[in-house]
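In: I would like the atomic coordinates for the input below:
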Amino acid sequence: MIIILKSGCSAEQAKEFAASLQKKYGVQVNIWFGTQSTVLGLIGDTSSIDIDSIAAQDCVESVKRVQEPYKKANRKFHPDDTVITLPSGQKIGDGSIALIAGPCSVESSEQICEVAERVKKAGAQFLRGGAFKPRTSPYSFQGLRAEGLDLLAEAKKKTGLPIVTEIMSEKYIDLFLEKGVDVIQVGARNMQNFELLKQLGRINKPILLKRGLSNTIEELLMSAEYIMSGGNEQVILCERGIRTFETYTRNTLDISAVPVLKRLSHLPVIVDPSHASGISWLVEPLALAAVAAGADGLIIEVHNDPKHALSDGAQSLTPDQFDHTAARVKAAAKALGRAVE
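Out: Presented below is the predicted three-dimensional model:
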């Protein structure tokens, strides 16, 4: 249930009203102070609450019941867009296009530092790189693990780019925090690892949550709800393609998910055209489509030697190719009245 208060209602009155609702009905009440209105979000069993009685209060503008199971991620509870701001100043969700780029796997100091310098020069504001790698085959390269985190930290020190890397288990959370990971990525295979999501909800760190291979939009939002219900509301949603009957591409990019997610939720939405296609020449057109659809950012795989990459070389751009793609993304954003900063 959401309660929209009248514009003349002060912050103190809103807090007092929220406290009275919490005490009387035993529900959790979240207050959102927006630019146009103040919204109270009631979470819990609201079936016994008389809407007419609430609506009759002097400070209440309107009352609505919310049918969707996700509450904290729901735009009805939080009409304004959420903007994720890192301590270093980079933002995701402020209207500009955030560029996150780097190799699928961290392989060496030379590799990650070279790629970091090149993607920064092209306009990327974040460095991505896998230290822990989920692979279909147990015999494939699994990542450098803790050493990979150290190499990412080295590249961050050289370039100033905040790092984005994937976590595989809740047992690594302390290690990720200790190594200075700026944005923790939850991959598609762990989107419904609910114990991991619960633990990530207890830390103060942005979480990039990828949509699962065969998951619905509502299931993605419910996974975000797991994180947010724990207290961490810094969630970034990522559309990375879903599994369909089509076999030409690695996955099928659900471009419609971008405006749908932006309508249903206040959380930032980014797109991964690399995993969506699995083909390097498709990355640029899909990236441009994502910008046109309203995505808040892109996460793109870039490798200095894709032919010899230890993972996902076929979908990785070379630094020169990324230069071209980044330039076209900037041009598309500008045409749409947006920026890549």
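In: Going by C-alpha atoms from here, please, whenever you check contacts or count neighbours.
Out: OK.
In: Which stretches in the chain count as helices?
Out: 11-25, 51-55, 109-122, 146-159, 173-178, 194-200, 217-229, 257-264, 273-277, 280-293, 319-335 (DSSP state H).
In: Point out the most buried one among these.
Out: Mean neighbour count (mean count of other C-alpha atoms under 10 Å) peaks for helix 273-277 among the helices of the chain, with a mean of 27.
In: who's in contact with that helix?
Out: 240-242, 249-253, 280, 282-284, 286-287, 298-301, 315-316 (C-alpha atoms under 8 Å, 6 or more residues apart in numbering).
In: hmm, back to that, could the helices of the chain be laid out in CSV, adding distance to residue 188?
Out: Shown next, in CSV, are the helices of the chain (distance: least, C-alpha to C-alpha, whole Å):
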stretch, distance to residue 188
helix 11-25, 37
helix 51-55, 40
helix 109-122, 23
helix 146-159, 20
helix 173-178, 18
helix 194-200, 13
helix 217-229, 10
helix 257-264, 15
helix 273-277, 10
helix 280-293, 18
helix 319-335, 24
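In: So for residue 103, which of those sits nearest?
Out: Among these, the nearest to residue 103 by C-alpha to C-alpha is helix 109-122 (7.4 Å).
In: residues making contact with that closest one?
Out: Counting by C-alpha under 8 Å, 6+ apart, 101-103, 106, 126-127, 129, 151-152, 154-156, 158-159, 161, 302-304, 319, 322-323, 326-327 sit against helix 109-122.
In: at 7 Å instead, please
Out: The contact list for helix 109-122 (C-alpha atoms under 7 Å, 6 or more residues apart in numbering) reads 101, 102, 106, 127, 151, 155, 159, 303, 304, 319, 323, 326.
In: hmm, which two among the residues you listed are most spread apart?
Out: Farthest-apart pair in these is 151 and 326; separation 24.5 Å (C-alpha to C-alpha).
In: Next, name the residue at the spatial heart of the protein.
Out: Centroid-nearest residue in the chain: residue 236, 1.6 Å away (criterion: C-alpha atoms, centre = their mean).
In: Setting the sequence-adjacent residues aside, check what's closest to that one.
Out: In space, and not counting its chain neighbours, residue 236 is closest to residue 208: 4.7 Å by C-alpha to C-alpha, 6 or more residues apart in numbering.
In: Identify the residues contacting that neighbour.
Out: The contact partners of residue 208, taken as C-alpha under 7 Å, 6+ apart, are 183, 184, 185, 186, 235, 236, 237, 238.
In: One more sequence to fold, the one below, so I can look at both together:
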Amino acid sequence: MNDLKPILPDGIEMPHPLIIAGPCSAETEEQVMNTARELARNGIKIFRAGIWKPRTKPGGFEGIGVEGLEWLKRVKAETGMLTATEVATRQHVEAALNAGVDILWIGARTSANPFAMQEIADSLAAAKVDIPVLVKNPVNPDLELWIGALQRIYNAGIRRIGAIHRGFSSYGKHLYRNLPQWHIPIELRRRMPNLPIICDPSHIGGKRELVAPLSQQALDMGFDGLIIESHCDPDCAWSDKAQQVTPDVLNFILNTLVLRDSTVTTESLTLLRQQIDELDNELLEVLNKRMRVSREIGQYKKEHRMPVLQIGRHDHIMQTRAKLAEEMGMSGEFMKTVLAAIHEESVRQQIEVFNDRTK
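Out: Here you go, the predicted model:
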């Protein structure tokens, strides 16, 4: 995928950051037009609105349907903004293309389904268009599935492709609606450096007060743009009202974002990066020594017919090390994640010792 084109159509300059904004759902013509006019007045160039809405359970508002496409036409005609909407089936693609929608995006539930992705790819190939298509990450943290979804769109002849990071679903209560797991889009950037990546802070946060800090964090990490849900009256929204902001609040957020210059490098930064490299090497050496000790422990357990897994010991390590990490100014959850990975590798090393018949 080295021959990707800019996301926006020819003749339209790609701004940094790219901003896409609009309501979660197109509800009424009045709501769509009021929101669009306010966003256009604040300089937004791309208007998003969900026409079809996949819901977790039946009975909820599942989108206004094709009627809303006429409202998007009116938005484009009256404000000059480009329009964007989500598609999940062949029929959605055909209807959106016939209505002149400028940008399509594919949601997290759809990108997780290879059959649905292939259906969309086939409909795009049949239409012989090179419309911009943005692919959200799958619901679960599966990078290969995300890359596979992007490749299906590429194989359909689409070259204006981008990714949307909207976070990953998880069980239980968390600060975020969908956990960011930033390392996954970072790895996607490493694997596909020419692919624009846009952050969706609305779906990651799930609360409007988290939109601003998540937007800043995404830009600090080099994301190419933001897709943010904005509604003229968010408290009365028919879907996801808690994560939508008014156009004026969105304008305030965008005006307070700090844009970093990724082209600036200094000698001091180079020296600091060299220190990081040296420390990483030291970490590897320490981890290697730890694994050698783990293998010796495994040998002892084997000789004395002890089980590999010692739950009490593991819990003690997790609790005490996490507390020490917090006292040193680090996140306890971060340390638990690190320790869990180290423990998994230690267990693997000990099982290898158990399975080695020569010892």
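In: Superposed, how do the two chains score by TM?
Out: Once superposed, chain against chain, the TM-score is 0.70 (TM-score structural alignment, normalised by the length of structure 1); 256 aligned residues with a C-alpha RMSD of 2.0 Å.
In: Could you find the counterpart of the residue nearest to the centre of structure 1 in structure 2?
Out: Alignment note (TM-score structural alignment): residue 236 of structure 1 maps to residue 162 of structure 2.
In: what do you get for residue 269 of structure 1?
Out: Under TM-score structural alignment, residue 269 of structure 1 pairs with residue 197 in structure 2.
In: Likewise for residue 312 of structure 1?
Out: Under TM-score structural alignment, residue 312 of structure 1 pairs with residue 240 in structure 2.
In: Distance check, that match against residue 323 of structure 2.
Out: In this view, residue 240 of structure 2 and residue 323 of structure 2 are 37 Å apart by C-alpha to C-alpha, to the nearest Å.
In: Determine the number of other residues adjacent to the match of residue 269 of structure 1.
Out: The tally of other residues near residue 197 of structure 2 (other C-alpha atoms under 10 Å) stands at 27.
In: OK, contacts around it?
Out: 162, 163, 164, 223, 224, 225.
In: Residue 283 is in contact with residue 314 of structure 1, correct?
Out: No. Between residue 314 of structure 1 and residue 283 there is no contact under C-alpha atoms under 7 Å: 10.9 Å.
In: picking that back up, quick one: the match of residue 236 of structure 1 and residue 196 touch, right?
Out: Yes. Assessed by C-alpha under 7 Å, residue 162 of structure 2 is found in contact with residue 196 at 4.9 Å.
In: Let me see the ranges of the strands in the stretch 1-150 of structure 1.
Out: For the stretch 1-150 of structure 1, the strands defined by DSSP state E, counting those that start in this stretch cover 2-5, 28-33, 38-43, 60-64, 84-85, 91-92, 98-102, 126-128.
In: Aligned to residue 292 of structure 1, what sits in structure 2?
Out: Counting by TM-score structural alignment, the partner of residue 292 of structure 1 is residue 220.
In: and what of residue 103 of structure 1?
Out: With TM-score structural alignment as the criterion, residue 103 of structure 1 matches residue 23.
In: got the contact list for residue 228 of structure 1?
Out: 72, 201.
In: longest helix of structure 2?
Out: Ranked by number of residues, the top helix in structure 2 under DSSP H is helix 267-303.
In: In structure 1, what range does that one match?
Out: The aligned range for helix 267-303 of structure 2 is empty, by TM-score structural alignment.
In: so what does that helix touch, helix or strand wise?
Out: helix 332-355 (3 or more C-alpha pairs under 7 Å, 6 or more residues apart in numbering; DSSP states H and E).
In: hang on, the earlier thing: identify the farthest-apart pair in the contacts of residue 197 of structure 2.
Out: 162 and 223 (11.1 Å).
In: which ones are touching residue 48 of structure 2?
Out: Residue 48 of structure 2 makes contact with 20, 21, 22, 23, 83, 84, 85, according to C-alpha under 7 Å, 6+ apart.
In: mapped onto structure 1, which of the residues you listed hold?
Out: Here is what carries over to structure 1 from the contacts of residue 48 of structure 2, by both residues aligned by TM-score structural alignment, their matches' C-alpha atoms under 7 Å: 20, 21, 22, 23, 83, 84, 85.
In: And the fifth one, what's its match in structure 1?
Out: Which is residue 83 of structure 2. For residue 83 of structure 2, the residue aligned by TM-score structural alignment is residue 163.
In: Could you do residue 64 of structure 2 as well?
Out: In structure 1, residue 64 of structure 2 lands on residue 144 (TM-score structural alignment).
In: separation between its match and residue 177 of structure 1?
Out: 17 Å.
In: again with residue 190 of structure 1
Out: Counting by C-alpha to C-alpha - residue 190 of structure 1 and residue 177 of structure 1 are separated by 19 Å.
In: again with residue 256 of structure 1
Out: 34 Å.
In: likewise residue 335 of structure 1?
Out: From residue 335 of structure 1 to residue 177 of structure 1 the distance is 39 Å (C-alpha to C-alpha).
In: Go ahead and confirm the match of residue 103 of structure 1 touches residue 229.
Out: Yes. Counting by C-alpha under 7 Å, residue 229 is a contact partner of residue 23 of structure 2 at 5.1 Å.
In: so who does residue 150 of structure 2 touch?
Out: Neighbour list for residue 150 of structure 2: residue 135 [criterion: C-alpha under 7 Å, 6+ apart].
In: how about it, what's its partner in structure 1?
Out: Per TM-score structural alignment, the equivalent position to residue 150 of structure 2 in structure 1 is residue 224.
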